[in-house]
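Peer 1: Turn this into a model:
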Amino acid sequence: MAFNDLKHAQRARLEHLDRLFFWDGAATRTSLIKQFGISNAQAALDFRAYLAEAKKDALRYDASSRQYLAQEGFQRLSGEATSAELTQLLTTDFAAAFDRLPDLQRVQDMRVLRPLYRAFKAKEAVKIVYQSMRDPEPITRWIAPVRFASDGVRLHVRAWCYTRQAFRDFHPARIDPERSFEETRPAEAVPTDEDWFTWAILKLKPHSRLTDAQQRVVRIEFGFTADVLEVRTRKALEFYTERRWGLEQKEPRLERVSTEYVVMGAEETDAI
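Peer 2: Next up is the predicted model:
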């Protein structure tokens, strides 16, 4: 039976063998029994199913240790490995040897997100009280939510601001839920968001201040396959992309060679 045609439960067990052979280089029937609580007979069946799908000479049984060992030609059956697998392995089996930085705690108030979503869905404008980092005091303004975007930490709402007569990104946490959303009206006279429908293709290279050896490591770290690395994002999200890739840091590892702006084709804009 083909690997992809297996029932979900058995496929999960074979995927576990896949991970063990890749990361540990070895696996036994006991590995399956401990992980899934199955019988010895079922574990033997699973092993036979795995061996039937594995590449010839990819595995070798070692009688002294009573386990199968992955050989040089071993290839996974369930696709390429990921760092997320290693993280899961460490947190499960080696918790004392692993830790992670605390998450950035950014408030996402449902009293703000829900009315923004409803206004977006209904194509309405809403009256909000917003505290920007440029203005010393909150300002009341009308906005028409048209898009949402994530910077990897929090959601932003992209909206047409009738006060500024321009598209702006608003942080929901800076909208006062007690004094906002009391008034709505149809979202009229909202122009096309040209920056949303334009690709910004950032062409990057290792920073010129780095040594040749450091530049080689940066190329490996960021997965360069050519002289420059192309990062594609919407022009409207270019600022967040620069920040996430560390281009604005004091001593960045990458520097921008150029940026190419490409207006999206009809197929791309019609799909949105």
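Peer 1: From here on, just use CA atoms for contacts and neighbour counts.
Peer 2: Fine.
Peer 1: Looks like residue 11 contacts residue 2 (just checking).
Peer 2: No: judged on C-alpha atoms under 8 Å, residue 11 makes no contact with residue 2 at a distance of 10.4 Å.
Peer 1: between these two, who's got more neighbours?
Peer 2: With neighbours defined as other C-alpha atoms under 10 Å, residue 11 and residue 2 compare such that residue 11 has more, 18 against 9.
Peer 1: where's that one, which helix or strand?
Peer 2: Taking DSSP states H and E as the criterion, residue 11 maps to helix 8-23.
Peer 1: list the buried ones in that helix?
Peer 2: Going by neighbour count (16 or more other C-alpha atoms under 10 Å), the buried part of helix 8-23 is 10-11, 13-22.
Peer 1: Farthest pair within these?
Peer 2: Pairwise distances across the buried residues of helix 8-23 peak at 18.5 Å for 10 and 22 (criterion: C-alpha to C-alpha).
Peer 1: The residue nearest to residue 29 when sequence neighbours are not counted sits in which helix or strand?
Peer 2: Distance criterion C-alpha to C-alpha, 6 or more residues apart in numbering; nearest residue to residue 29, sequence neighbours excluded, is residue 43 at 5.4 Å. Per DSSP H and E: residue 43 is located in helix 40-53.
Peer 1: Can you name the residues in contact with that helix?
Peer 2: Residues outside helix 40-53 that contact it (C-alpha atoms under 8 Å, 6 or more residues apart in numbering): 1-3, 10, 13-14, 17, 29-30, 32-33, 59, 77.
Peer 1: Dump the residues you listed into CSV; add distance to residue 257 as well.
Peer 2: Shown next, in CSV, are the contacts of helix 40-53 (distance: C-alpha to C-alpha, whole Å):
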residue, distance to residue 257
1, 51
2, 47
3, 45
10, 50
13, 47
14, 46
17, 45
29, 54
30, 54
32, 51
33, 54
59, 47
77, 40
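Peer 1: Let me know the closest of those residues to residue 248.
Peer 2: Nearest to residue 248 out of the contacts of helix 40-53 is residue 77 (C-alpha to C-alpha; 41.3 Å).
Peer 1: Pull the contacting residues for that closest one.
Peer 2: Contacts of residue 77 (C-alpha under 8 Å, 6+ apart): 3, 15, 18, 53-54.
Peer 1: try 10 Å this time
Peer 2: 3-4, 14-15, 17-19, 50, 53-55 (C-alpha atoms under 10 Å, 6 or more residues apart in numbering).
Peer 1: Quick check: it vs residue 87, distance?
Peer 2: 20 Å (C-alpha to C-alpha, to the nearest Å).
Peer 1: The structure of the following sequence is requested for comparison with the preceding one:
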Amino acid sequence: MVDDAHTQLTRWQRDRRAFIEHRLFWHGSIGLADLMSVMEISRAQASKDINAYIADHPNHLFYDKSERTYVMGSGFTPHYIVIDAAEHLESLSAVANGAPVANADWIIDPPDILRLSLPARGLDPVVVRTVLHACTGKRGLEISYQSMSAETPSRREIEPHALAHDGFRWHARAFCLKDQVFKDFVLSRMMEATPAGPATSAPEQDHAWSETITLQIAAHPDLSAGQRRITELDYGMADGVAELVVRKCMLFYNLKRLGLDTCPATRAPQDQQIVLRNADEVFAAMGRKAP
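Peer 2: Model prediction:
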């Protein structure tokens, strides 16, 4: 957890200490040249930063004379960054694929990384910008929207207040003036978007956006004992259960992504490794019976 005890440090000092900890934890060592290059400071300033860090946090790092560099000590605990393995892997993946990522120059020696090849979504930058402005400005929009139920685009009046991503597509969460309900509009299906008047709805009225439900996920009971242990490790389960808090408007997408939207018996246990323990409660939240 980030330490709040060093508010007397300047922003630049905290940034340099964050870099020291990041490089120490993920790479195991840091040299003065690393600080000089990445943080664009002099050798004297880099040395001063390292020594000040050691003075404030003894046993966090020490100078290895044989390697001629500073290495992580046995007492290392992060004070200026949050160690998040999933976030770091996402950064590594972004760097490997040439995508922009914050503090990309903090990362060195990334391994080769592959991700699924997925088709690019046809997002119109002007439409996305217009939707973003409507969300922040509490404005309505008139859009030309191509739905799956119609052969040609139709005109809609909507009042977007947020965005959501289902793992594949971006949606605008918006009040539909025609249907008088809050629903999702796929951004790539918006042909045009034109600003309209002030929004008449309020985000607080979107109960499916603000209310949550907890999914109780467990290993498939028909797996072997060893397979259940592996599944519990894969999903970070505690006492055989992983709990996932989901907003109700994202419930359908979460269930579909996890393969929990159909009866567990339709797939082999080795393929559908998890089941929903509170299926009746979850599906009732969507006005449906559990499959």
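Peer 1: What's the TM-score once they're superposed?
Peer 2: Once superposed, the chains reach a TM-score of 0.71 (TM-score structural alignment, normalised by the length of the first structure), with 255 aligned residues with a C-alpha RMSD of 4.0 Å.
Peer 1: lining up the contacts of residue 77 of the first structure with the second structure, which overlap?
Peer 2: Here is what carries over to the second structure from the contacts of residue 77 of the first structure, by both residues aligned by TM-score structural alignment, their matches' C-alpha atoms under 10 Å: 3, 14-15, 18, 54.
Peer 1: sorry, back to before: can you give me the buried ones in the helix holding residue 43 of the first structure?
Peer 2: Neighbour counts over helix 40-53 of the first structure (16+ other C-alpha under 10 Å) mark 43-44, 46-47, 49-50 as buried.
Peer 1: so the most centrally placed residue in the second structure, which of the three states?
Peer 2: Closest residue to the average C-alpha location of the second structure: residue 87 at 7.8 Å, with C-alpha atoms, centre = their mean. On the three-state scheme (DSSP: H, G, I helix; E, B strand; the rest coil), residue 87 of the second structure is labelled helix.
Peer 1: which residues touch it?
Peer 2: residue 93.
Peer 1: now it: how far from residue 109 of the second structure?
Peer 2: Distance, residue 87 of the second structure to residue 109 of the second structure, using C-alpha to C-alpha: 17 Å.
Peer 1: Same check on residue 61 of the second structure?
Peer 2: 21 Å.
Peer 1: ok, then the element right after the longest strand along the second structure?
Peer 2: As assigned by DSSP state E, the longest strand anywhere in the second structure is strand 154-165. Once strand 154-165 of the second structure ends, the next helix or strand along the chain (criterion: DSSP H and E) is strand 170-176.
Peer 1: What range does the helix holding residue 11 of the first structure cover in the second structure?
Peer 2: Here helix 8-23 of the first structure aligns to the second structure at residues 11-26, judged by TM-score structural alignment.
Peer 1: What is the mean deviation of that stretch from its aligned residues in the first structure?
Peer 2: For stretch 11-26 of the second structure, the mean deviation from the first structure after alignment is 2.1 Å (mean C-alpha distance after the TM-score superposition for the first structure).
Peer 1: OK, contacts around residue 63 of the second structure?
Peer 2: Contacts of residue 63 of the second structure by C-alpha under 10 Å, 6+ apart are 29-31, 69-73.
Peer 1: which position in the first structure aligns with it?
Peer 2: By TM-score structural alignment, residue 63 of the second structure lines up with residue 61 in the first structure.
Peer 1: Over to residue 164 of the second structure?
Peer 2: Matched by TM-score structural alignment, residue 164 of the second structure corresponds to residue 150 in the first structure.
Peer 1: neighbours around that match, how many?
Peer 2: Residue 150 of the first structure: 11 surrounding residues under other C-alpha under 10 Å.
Peer 1: Over to residue 91 of the first structure?
Peer 2: Residue 91 of the first structure, neighbours per other C-alpha under 10 Å, totals 14.
Peer 1: Once you drop chain neighbours, what's closest to residue 59 of the first structure?
Peer 2: residue 70 (4.7 Å).
Peer 1: Tell me where the first structure has strands.
Peer 2: Assigned strands in the first structure, in chain order: 26-27, 59-62, 67-70, 124-130, 139-150, 155-161, 166-170, 184-186, 198-206, 229-234, 254-263 (criterion: DSSP E).
Peer 1: Please identify which of the ones you listed is closest to residue 241 of the first structure.
Peer 2: Closest to residue 241 of the first structure of these is strand 229-234 (C-alpha to C-alpha; 7.3 Å).
Peer 1: what's next to the closest one, contact-wise?
Peer 2: 194-206, 219, 222-224, 238-242, 245, 254, 256-264.
Peer 1: Confirm for me that residue 259 of the second structure is in contact with residue 217.
Peer 2: No: the pair residue 259 of the second structure and residue 217 does not pass the contact test of C-alpha atoms under 10 Å, sitting 11.4 Å apart.
Peer 1: the more surrounded of the two?
Peer 2: Set residue 259 of the second structure next to residue 217 and count neighbours by other C-alpha under 10 Å: residue 217 wins out with 22 against 18.
Peer 1: Per the alignment, that one pairs with which residue of the first structure?
Peer 2: Match for residue 217 of the second structure (TM-score structural alignment): residue 204.
Peer 1: Residue 226 of the second structure too?
Peer 2: Match for residue 226 of the second structure (TM-score structural alignment): residue 213.
Peer 1: now that match: how far from residue 203 of the first structure?
Peer 2: 21 Å.
Peer 1: out of those two, which sits in the more crowded spot?
Peer 2: residue 203 (18 against 8).
Peer 1: Could you find the closest non-adjacent residue to the more buried one?
Peer 2: Take residue 203 of the first structure and drop its neighbours on the chain: the residue closest to it by C-alpha to C-alpha, 6+ apart is residue 230, 4.6 Å away.
Peer 1: what number of residues lie near the one you found?
Peer 2: The burial count assigned to residue 230 of the first structure is 20, neighbours taken as other C-alpha under 10 Å.
Peer 1: Next, work out how far apart it and residue 13 of the first structure are.
Peer 2: Distance from residue 230 of the first structure to residue 13 of the first structure, by C-alpha to C-alpha: 38 Å.
Peer 1: now do residue 96 of the first structure
Peer 2: According to C-alpha to C-alpha, residue 96 of the first structure and residue 13 of the first structure sit 26 Å apart.
Peer 1: ditto for residue 23 of the first structure
Peer 2: Separation of residue 23 of the first structure from residue 13 of the first structure (C-alpha to C-alpha): 15 Å.
Peer 1: what do you get for residue 153 of the first structure?
Peer 2: Distance, residue 153 of the first structure to residue 13 of the first structure, using C-alpha to C-alpha: 34 Å.
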